[in-house]
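Trainee: Sequence plus predicted model, see below.
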Amino acid sequence: MTDLAKNKNTVKLSHAIVEQFIEQIQSGHYKTGDKIPSELELITQFDVSRSVIREAVTELRSLGFVETRHGIGTFVKEQPDAQSFLLSNASLATLNDILSLLELRISLETEAVFLAAERRQPQHLEKMQRALHDFQQHIHSSALDGTVLADYHFHIAIAEASGNQYFVDFLKYLGEKIIPRARLRSIELNPDTRLDYLNNVHLEHLNIFKAILDQDAALARQMMRAHLGKSLKKFKS
């Protein structure tokens, strides 16, 4: 079976689990604040692989149904009354979908980082530094989720520094699915490629952070475009 076929099967299995959890949350089986079963318990319950469970939990987190508290577990979040629009991981099952989302991010985040460089405050810089530190700490970890979450937090911190809440709300709505390697597992399958890729991503993040720190808005925009453009080019190849 090819890597692409395996990825499609994983998506189908994980989405079925996601739909079951959403139904249980909406029916009241799981209430706000309830802890969902552990990863190992879910593997046994659904008789699937660890990667399928991680995919499902990432999906639920992205949609805002659960939140993960490191070292404690994953808990059901309070749900809004209604959502008129949903962009689920199921709608990002193909490479073209992921490339389209990257194009959207380029148009959105190059402006957000420009404003962030002009408006950033000490608390924003501190949050970016924490995300950079977390990312670096997880580069050599065997689990991909740590760098995905740190990457996501770095971009959210930039959006917050822009002073425009709409940037923040939209990126938070999209969730961790804005990070393309959260959807494509080919990097994770090759440890050597993964390490080089993550080190390059970290360097690009550092360059963006330095431009924001220096309040060089034009350079920050250039660095963000280059950063996201490299991802776009990589996943096109």
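Mentor: Great, that's in hand.
Trainee: make it CA atoms for all contacts and neighbour counts henceforth
Mentor: Noted.
Trainee: what sits against the most centrally placed residue in the chain?
Mentor: The centroid of the chain falls nearest to Glu176 when counting by Cα atoms, centre = their mean (2.0 Å). Neighbouring residues of Glu176 by Cα atoms under 8 Å, 6 or more residues apart in numbering: Thr58, Arg61, Ser62, Val148, Leu149, Tyr152, Ala182.
Trainee: And the helices in this structure, which stretches?
Mentor: Using DSSP state H, the helices of the chain run over 3-27, 39-46, 50-62, 95-119, 122-138, 145-161, 165-174, 186-189, 191-213, 217-236.
Trainee: between those, which gets nearest to Leu86?
Mentor: Evaluated over these, closeness to Leu86 peaks at helix 165-174, with 8.8 Å, by Cα to Cα.
Trainee: And here is the other one:
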Amino acid sequence: MTLNQKNVGFQSVKRKTLSKQVVDQIVQLLQSGHFKPGDKLPSEPKLMEELYVSRPVLREAMSSLETLGIIRRKTREGTYFSERVGSEPFYRMLALSTGDFSAIIEARISIELGLITLAAEKITDEQLGKLKQTIEDMSEADDYSEHDKEFHRIIANSANNPFVEGLVDPLLSMVDQVLNKVSQEYKNREATVEQHIEVYNALKKRDVLEAYTKLREHLEYGRNKVMKIIHSRDVF
């Protein structure tokens, strides 16, 4: 469904902060329910006519919307509202908290613990198989950090909640960047693999409480170890 198939009542845009007003109006179309994720926007000339703005103003607004992950452009097909929450806005927000590792790890813990309670109920046999494979890969790889992240990413995605899934990749990447500054001292393959196995077994049983408890123990173990290294070396 395209925007011009509905009578949405675009408002004339004033000269002040034109591109921002265009962004606000297009976002409002989603918030008001006039249009849904995946709907196609009208052509550039049509938007210029409806909003009473110039091409440079409109393109500036569309670039902002694309950066925010609200729209996506398809070559030779047009511009569409995104179908799900993207990660890019969260990457940008987290950049402002780069020096506050404690806050970042607390955010990660709170989000992942919420997700695993859903994952314990929703995870599929296929996703369980992928989890098991990451544990096997982690046991063999010299650098197991990517397999570690994939383990947590699979759990997050198995919760089937697009509103919070977009937070996970930015948080995992930000944590990884911080850990690289700390050195390899924080890593303990044997302990990590053992803890992942415990989380996997709890998920396999679909035991919500046990999955929550085991993941919390795993995340707290990592946080305590890294924070001790950071404080002793004054990394930040």
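Mentor: It's in. A quick note: this is a predicted structure, and the numbers were derived from the prediction, not measured.
Trainee: about what we covered before: now render the helices of the first structure as CSV, adding distance to Thr68 of the first structure.
Mentor: Formatted as CSV, those follow (distance: least, Cα to Cα, whole Å):
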stretch, distance to Thr68 of the first structure
helix 3-27, 15
helix 39-46, 12
helix 50-62, 8
helix 95-119, 24
helix 122-138, 16
helix 145-161, 11
helix 165-174, 15
helix 186-189, 21
helix 191-213, 23
helix 217-236, 27
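Trainee: Turn those helices into a markdown table, including mean neighbour count and distance to Phe75 of the first structure.
Mentor: Formatted as a markdown table, the helices of the first structure follow (neighbours: other Cα atoms under 10 Å; distance: least, Cα to Cα, whole Å):
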| stretch | mean neighbour count | distance to Phe75 of the first structure |
| --- | --- | --- |
| helix 3-27 | 16 | 11 |
| helix 39-46 | 14 | 12 |
| helix 50-62 | 21 | 10 |
| helix 95-119 | 20 | 28 |
| helix 122-138 | 18 | 22 |
| helix 145-161 | 23 | 17 |
| helix 165-174 | 16 | 18 |
| helix 186-189 | 14 | 26 |
| helix 191-213 | 17 | 29 |
| helix 217-236 | 18 | 32 |
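Trainee: Translate Asn224 of the second structure into the numbering of the first structure.
Mentor: Correspondence of Asn224 of the second structure to the first structure, assessed by TM-score structural alignment: Lys233.
Trainee: Which of the three states applies to Tyr80 of the second structure?
Mentor: strand (DSSP: H, G, I helix; E, B strand; the rest coil).
Trainee: That one: how many residues sit nearby?
Mentor: Tyr80 of the second structure sits with 22 neighbouring residues when counted by other Cα atoms under 10 Å.
Trainee: Does it touch Glu66 like I think?
Mentor: No - at 9.9 Å, Tyr80 of the second structure does not count as touching Glu66 under the criterion of Cα atoms under 8 Å.
Trainee: Now the common contact residues for those two.
Mentor: Arg72, Arg73.
Trainee: related to what we said a few turns ago, if you map the contacts of Glu176 of the first structure onto the second structure, which are still there?
Mentor: Retained in the second structure (both residues aligned by TM-score structural alignment, their matches' Cα atoms under 8 Å) from the contacts of Glu176 of the first structure: not a single contact.
Trainee: Quick check: Arg105 of the first structure vs Arg61 of the first structure, distance?
Mentor: 20 Å (Cα to Cα, to the nearest Å).
Trainee: Touching, Leu113 of the second structure and Glu210? I think so.
Mentor: No - using Cα under 8 Å, Leu113 of the second structure is not in contact with Glu210, being 11.4 Å away.
Trainee: Quick check: Thr193 of the first structure vs Pro122 of the first structure, distance?
Mentor: The value you get for Thr193 of the first structure to Pro122 of the first structure, if Cα to Cα is used, is 35 Å.
Trainee: still on that earlier bit, for Ile25 of the first structure, state which of the contacts of Glu176 of the first structure is nearest.
Mentor: Arg61 (13.1 Å).
Trainee: All good on my end, thank you.
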